[in-house]
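Undergrad: Sequence first, predicted model second:
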Amino acid sequence: MSLSVTYRRDAMRMREPFRISGYLLHAMPATVVTVGDGTHFGRGEAAGVYYLNDDPPHMEREIERVRDALEAGVDRQGLQSLLPPGGARNALDCALWELESLKKATPVWRLAGVPESKPQVTTFTLPADDPAEILRRLEAFTSATSIKLKLEGDLAADTERVRAVRRARPDVWLSVDANQGFGAKDLEPLAAMLVDQDVALLEQPVRRGSEQLLDGWDAPLPVAADESILDLKELREQYRRFDIVNIKLDKCGGLTEALAMAAEARRLGLGVMVGNMAGSVLAAAPGFVLAQLCDVVDLDGPYFLAEPGADRGIFNAGKVMIPADFWGWGNPSSA
């Protein structure tokens, strides 16, 4: 079976600049891939991994490098060895999932063997800005029951950020994401402050490649890996240093490997989280399939896009739900 492969680039501009440790993001450009058999067409969207220079130009070069094999009719399993983990494989893998879903009139969640999709509580993310700006943005999340706050690696400033959010919203489940911002000397005081402020989860405190700083640290709250664990191989190498793994499809290269990572994380005794690299509903949809297996869901990316109506109404009362009529990512057999 021959396949057609096309792609386009989408600017994915954000409604407001978003600050994290080391970056001020105005957009998260993406490559949107369509794979078709002449009758049915599946889609996949990927932003890549910005801190690895895996951006749309790189993803598109990767697609062109293997175009002949793709168009000859590669399946999802063949794709795993054709391309390495990253955005290009993610977009193609997700497009192949949706293509199969549409051909069989069977939702992706059923093909993947996960529970039927149900609304999931999702975190909504606040930037590493000054407390006044954080509180201004927090006003938009009155219905949220789960909040993630970005930190920048300055313990004093980050303490003020956390305290401001906790004072304003003593009711929410609160996590923080350091985005690799801290060193060894800060771990103990950081954790003590977070425990004092009833923070439930610390994500990626140290730089990728410096995970040995966590060896022997008896953290008083769960610690999640994001940048430190990109794919299944790194999960097996690094899992002992973390309590939870944040699985992002752009990092691991698609839903196929993400499902394998979730199963392996459970086997290894880790909690499972699904995240996103911003993106539209099309990027969030395969993550939502994975979310049915997760302890923590962070799929707020579409909320932050500048285009009016970009989130397609998938957020309600602090939860996320992909609509039943969203092609293969909903439930085409019942829509």
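TA: Yep, that arrived. Everything quoted here is computed from the prediction, not taken from an experiment.

Undergrad: rest of the way, CA atoms for contacts and neighbours
TA: OK.

Undergrad: Are we agreed that residue 14 is in a strand?
TA: Yes. According to DSSP: H, G, I helix; E, B strand; the rest coil, residue 14 belongs to a strand.

Undergrad: where's it relative to residue 27, distance?
TA: Look at residue 14 and residue 27: by C-alpha to C-alpha, to the nearest Å, they are 5 Å apart.

Undergrad: Residue 257 contacts residue 232, doesn't it?
TA: Yes. Using C-alpha atoms under 8 Å, residue 257 is in contact with residue 232, at 7.1 Å.

Undergrad: For the top helix by length along the chain, buried residues please.
TA: Identified as the longest helix of the chain according to DSSP state H is helix 87-104. Neighbour counts over helix 87-104 (16 or more other C-alpha atoms under 10 Å) mark 87-102 as buried.

Undergrad: Check it against this one:
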Amino acid sequence: MINKRLTFCHENWSLREPFRISRGVKTCADVIHVAINCDQVTGQGESVPYARYGETTESVLDQIEEVLPEVEGGTNPEELLELLPAGAARNAVDCALWDLMARWQGRSVPELFGLEVQRELETAITIGLDTPEKMAKKARMNRRAPLLKVKLDQENILDRVRAVRIQAPESRIILDPNESWNMDILRLVDEELAGLGIDLLEQPLPAGQDDGLREYRPKVPVCADESCHTSQDLPALTGKYQYINIKLDKTGGLTEAVRLRELALGQGFGLMVGCMVATSLSMAPAILLCSGADFIDLDGPWWMAKDREDGFNIQNGIIRNISGNLWGGTEKAEAAVS
């Protein structure tokens, strides 16, 4: 490829309502948009700087600026792994490179990876942290969704979960305390959570403080989120977690995410595919990871007051309008792997 040009910027997307977790409240999504143009063909990517991992908008923009000469000079996704660490900067550039390569060749990214994508997918709908009464109201509004994800902290755990379960008796439920529990809390609530039919518990303990899980045999399976970024983390998770949550902003893009998925499946981990709160452009590459996943949590666009053109249509927990128009290649190429 010749005449390649990389552009990038910070964008702010308003949410339709506040998004509350144990760490705080979001009212907007701050994302980084990357576009790589080559002779009138453009690939794009999006990522979310995350303070939990020491990232800011400015630090991610600086990282992309540092690799601009290499990317414009022809760096490919495998080479990018050596130029940038796992994180939001690498994710946005990596996804833009794959999008560009697919469009340049008149193919689709799924074709380039040899992966299949579905036209519709079930996604979790997130119930933000709130009073049991307000969480019950949100659960009732979304009771037709086949999968709910419930945000928690240390307070009123069982009251909140019971309130949601009463209003959504048929839905599968993921609980996500965002690292706010300890082993004493986990042991105290595990049996009752199992009795309430909870399907998955996502990262209850702080990453790096989860050794207590090694000798623990939970009734509700436990999933690593903050404890799992790349394939290099898998050895430390064996014997502690039954599932891992793959997020592109943690792996630093699709290249490493596909590698992590394959290795995790080969080592017997169950899969969850997750996201940060962002537009459909952040979600679209993650669709490639969903085959074989037991839990899919890609409801970021559902929280947007307004999404990108050609974005996902999410109703009652079902993602529709999955196409290559926004990201990933042509409709004709996508149809070939459906």
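TA: Here it is on my side, so go on. Note that the structure is predicted; figures quoted are calculated from it, not measured.

Undergrad: quick revisit: who's more crowded, residue 257 and residue 232 of structure 1?
TA: residue 257 (22 against 19; other C-alpha atoms under 10 Å).

Undergrad: For that one, what is the enclosing helix or strand?
TA: In the assignment (DSSP states H and E), residue 257 of structure 1 maps to helix 255-268.

Undergrad: got the residue ranges for the helices in structure 1?
TA: Here structure 1 has its helices, by DSSP H, at 56-65, 67-71, 76-82, 87-104, 108-112, 131-138, 155-168, 187-196, 232-238, 249-252, 255-268, 281-291.

Undergrad: what's the burial count for the residue lying closest to residue 193 of structure 2 once chain neighbours are set aside?
TA: Nearest in space to residue 193 of structure 2, with sequence neighbours left out and distances taken as C-alpha to C-alpha, 6 or more residues apart in numbering, is residue 220 at 7.2 Å. Around residue 220 of structure 2 there are 22 other residues, counting by other C-alpha under 10 Å.

Undergrad: Residue 220 of structure 2 is in contact with residue 202, isn't it?
TA: No. Counting by C-alpha under 8 Å, residue 220 of structure 2 stays clear of residue 202, with 10.0 Å between them.

Undergrad: returning to that earlier point: from the helices of structure 1, pick the one with the highest average neighbour count.
TA: Among these, helix 249-252 has the highest mean neighbour count (mean count of other C-alpha atoms under 10 Å), at a mean of 30.

Undergrad: For it, give me the average deviation versus structure 2.
TA: Taking mean C-alpha distance after the TM-score superposition for structure 1, the mean distance separating helix 249-252 of structure 1 from the aligned residues in structure 2 is 0.4 Å.

Undergrad: need the contact list for the residue lying closest to residue 87 of structure 1 once chain neighbours are set aside.
TA: With C-alpha to C-alpha, 6+ apart as the criterion, residue 87 of structure 1 has its nearest non-adjacent residue at 4.0 Å, and that residue is residue 48. Contacts of residue 48 of structure 1 were listed using C-alpha atoms under 8 Å, 6 or more residues apart in numbering, and they are 30, 54, 55, 56, 59, 86, 87, 88, 250, 251, 277.

Undergrad: tally of neighbours for the third one?
TA: Number of residues near residue 55 of structure 1 (other C-alpha under 10 Å) recorded here: 21.

Undergrad: So the residue nearest to it when sequence neighbours are not counted versus residue 29 of structure 1, what's the distance?
TA: With C-alpha to C-alpha, 6+ apart as the criterion, residue 55 of structure 1 has its nearest non-adjacent residue at 5.3 Å, and that residue is residue 48. Per C-alpha to C-alpha, residue 48 of structure 1 is found 9 Å from residue 29 of structure 1.

Undergrad: Residue 69 of structure 1 now?
TA: 26 Å.

Undergrad: Could you do residue 77 of structure 1 as well?
TA: For residue 77 of structure 1, the distance to residue 29 of structure 1 - C-alpha to C-alpha - is 27 Å.

Undergrad: With residue 185 of structure 1 instead?
TA: Distance, residue 185 of structure 1 to residue 29 of structure 1, by C-alpha to C-alpha: 36 Å.

Undergrad: likewise residue 56 of structure 1?
TA: From residue 56 of structure 1 to residue 29 of structure 1 the distance is 7 Å (C-alpha to C-alpha).

Undergrad: joint contacts of the two?
TA: What both residue 56 of structure 1 and residue 29 touch, as defined by C-alpha under 8 Å, 6+ apart, is the set 9, 47.

Undergrad: residue contacts, residue 292 of structure 1?
TA: Counting by C-alpha under 8 Å, 6+ apart, residue 292 of structure 1 makes contact with 114, 115, 116, 117, 118, 120.

Undergrad: Mind checking which of the residues you listed are in strands?
TA: residue 120 (DSSP state E).

Undergrad: how about JSON lines for the contacts of residue 292 of structure 1, with neighbour count added?
TA: Below are those laid out as JSON lines (neighbours: other C-alpha atoms under 10 Å):
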{"residue": "114", "neighbour count": "15"}
{"residue": "115", "neighbour count": "13"}
{"residue": "116", "neighbour count": "13"}
{"residue": "117", "neighbour count": "22"}
{"residue": "118", "neighbour count": "14"}
{"residue": "120", "neighbour count": "22"}
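
Undergrad: shared neighbours of residue 48 and residue 29 of structure 1, anything?
TA: Taking C-alpha under 8 Å, 6+ apart as the contact rule, residue 48 of structure 1 and residue 29 both touch 55, 56.

Undergrad: any idea which residue sits dead centre in structure 2?
TA: residue 275 (1.9 Å; C-alpha atoms, centre = their mean).

Undergrad: Pretty sure that residue sits against residue 245.
TA: No. Here residue 275 of structure 2 does not reach residue 245: they are 9.1 Å apart, not a contact under C-alpha under 8 Å.

Undergrad: What separation do you get for the closest residue to residue 316 of structure 2 other than its chain neighbours and residue 252 of structure 2?
TA: In this structure, residue 316 of structure 2 finds its nearest non-sequential neighbour in residue 145, 4.5 Å apart by C-alpha to C-alpha, 6+ apart. Applying C-alpha to C-alpha, the value for residue 145 of structure 2 to residue 252 of structure 2 is 30 Å.

Undergrad: Who has more neighbours out of the two?
TA: Legend: neighbour count by other C-alpha under 10 Å for residue 145 of structure 2 and residue 252, higher for residue 252 (27 against 21).

Undergrad: roughly how far apart are the more buried one and residue 110 of structure 2?
TA: Here the distance between residue 252 of structure 2 and residue 110 of structure 2 works out to 18 Å (C-alpha to C-alpha).

Undergrad: Same check on residue 190 of structure 2?
TA: Distance, residue 190 of structure 2 to residue 110 of structure 2, using C-alpha to C-alpha: 39 Å.
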